[in-house]
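**Q** Sequence unavailable; structure follows:
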């Protein structure tokens, strides 16, 4: 099975994440999308980052009505800080029957050359790029790379940071979150401080 890995803190997961994941599942050759919840980096200040398992639960709630979208805690089990190349190696060892690809925004493509072992990643994995609003031009180094696929997905400019700020300021952000996620966030009084 061809699986697209969509990494994020998902703090919280919002409709923009689901729009992109669903678009990749329906309009590319990816058969499943795994929403890989990235754990809290112990070297960084926690600030408003929810507990790893709370964020995983939010992803589970958001994706349960989408059979092609699955939550993943794969990085919870790996040593921190972790690199994408290590996650890919771990997945290929544990699930050699699957083919793993990356899903990333166009903005991340510009810094791909700074990733640990990016050459290895490009040699062994496809990368599916969704468009982002950006002032900079794309990194020409990867423009015609055979492993990089630009997907004509909707441009979604919804920010988890803005959602958290709005919750803190008692604004109604209900339309930006999947209903069950919104209910869980409100019930648990998340992001109020």
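**A** That came through, no problem. All of these numbers come straight from a predicted model, not from anything done at the bench. Numbering: from 1, shown residues only.

**Q** switch to C-alpha atoms for all contacts and neighbour counts from now on
**A** Noted.

**Q** Strands of this protein, start to end?
**A** 2-8, 32-37, 69-72, 99-105, 127-130, 148-150 (DSSP state E).

**Q** Got another one to weigh against that:
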């Protein structure tokens, strides 16, 4: 029996309690056995000053998931050709781990609304389930995704916390500690990140 693994993609810059709540909810309240946080690497063409180096963001996810056996950090995209397209990552991850795992995508409703613009989205949907969590967002859903057999809506809590907001508030000297897992707060504080 293959393990059902949900892939949760993001820059996680930084990972915050919203990410953790969603990932944990997916693994506890759906049929997924594990959730892997797939950390998107820094694009060589877009060097954003606010984006922490890949290894720091991996370390933050590692620190957070250490206490959650069903949640894992993944740096699979770090060594793939850029730009990273999900469809290519899925091919690679299936070649590497597909014998023992069956992979699905985890995305917010806002991403599902623009999913038809993704590279080879039909191929993704043909081969992978998508687990969708609610988001407050504008625009309407593409009809082709309504009632689709591979799309599963999971009634997770709505988490309106963003990494952008967190970075901005740290720079402004605000205390946003409750929005971050303790290990993340300590690491960021110790390294003096985002200031």
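**A** Cool, the structure landed. Computed from a prediction, not measured in an experiment: that's the story for all the values here.

**Q** Now the TM-score, please.
**A** Superposed pair, TM-score by TM-score structural alignment, normalised by the length of structure 1: 0.98. Supporting alignment: 192 aligned residues with a CA RMSD of 0.8 Å.

**Q** what separates the corresponding residue of structure 1 for residue 88 of structure 2 from residue 38 of structure 1, distance-wise?
**A** Aligned counterpart of residue 88 of structure 2 in structure 1: residue 86 (TM-score structural alignment). To residue 38 of structure 1, residue 86 of structure 1 is 13 Å away according to CA to CA, to the nearest Å.

**Q** okay, these two: which has more neighbours?
**A** More crowded of residue 86 of structure 1 and residue 38, by other CA atoms under 10 Å: residue 38, with 20 against 16.

**Q** ok, now which ones touch the counterpart of the more buried one in structure 2?
**A** Pairing criterion TM-score structural alignment: the partner of residue 38 of structure 1 within structure 2 is identified as residue 40. Contacts for residue 40 of structure 2 were tallied using CA atoms under 8 Å, 6 or more residues apart in numbering; they are 9, 10, 11, 12, 54, 75, 77, 78, 84.

**Q** which one of those sits closest to residue 127 of structure 2?
**A** Nearest to residue 127 of structure 2 among the contacts of residue 40 of structure 2: residue 9, at 17.4 Å, using CA to CA.

**Q** Report how many residues lie close to that closest one.
**A** Counted with other CA under 10 Å, residues neighbouring residue 9 of structure 2 total 17.

**Q** how far away is the corresponding residue of structure 1 for it from residue 169 of structure 1?
**A** Aligned counterpart of residue 9 of structure 2 in structure 1: residue 7 (TM-score structural alignment). Distance, residue 7 of structure 1 to residue 169 of structure 1, using CA to CA: 28 Å.

**Q** which non-adjacent residue is nearest residue 128 of structure 2?
**A** Spatial nearest neighbour of residue 128 of structure 2, chain neighbours left out: residue 104 (5.2 Å); criterion: CA to CA, 6 or more residues apart in numbering.

**Q** Residue 89 of structure 2 versus the one you found, what's the distance?
**A** For residue 104 of structure 2, the distance to residue 89 of structure 2 equals 12 Å [CA to CA].

**Q** ok now do the residue of structure 2 positioned farthest from its centre, which residues does it touch?
**A** Farthest-out residue of structure 2 from its mean C-alpha position, per CA atoms, centre = their mean: residue 173, at 26.8 Å. Taking CA under 8 Å, 6+ apart as the criterion, residue 173 of structure 2 is in contact with residue 195.

**Q** ok, the residue mapped onto residue 147 of structure 2 from structure 1 to residue 138 of structure 1 distance?
**A** Alignment note (TM-score structural alignment): residue 147 of structure 2 maps to residue 144 of structure 1. From residue 144 of structure 1 across to residue 138 of structure 1, the span is 11 Å (CA to CA).
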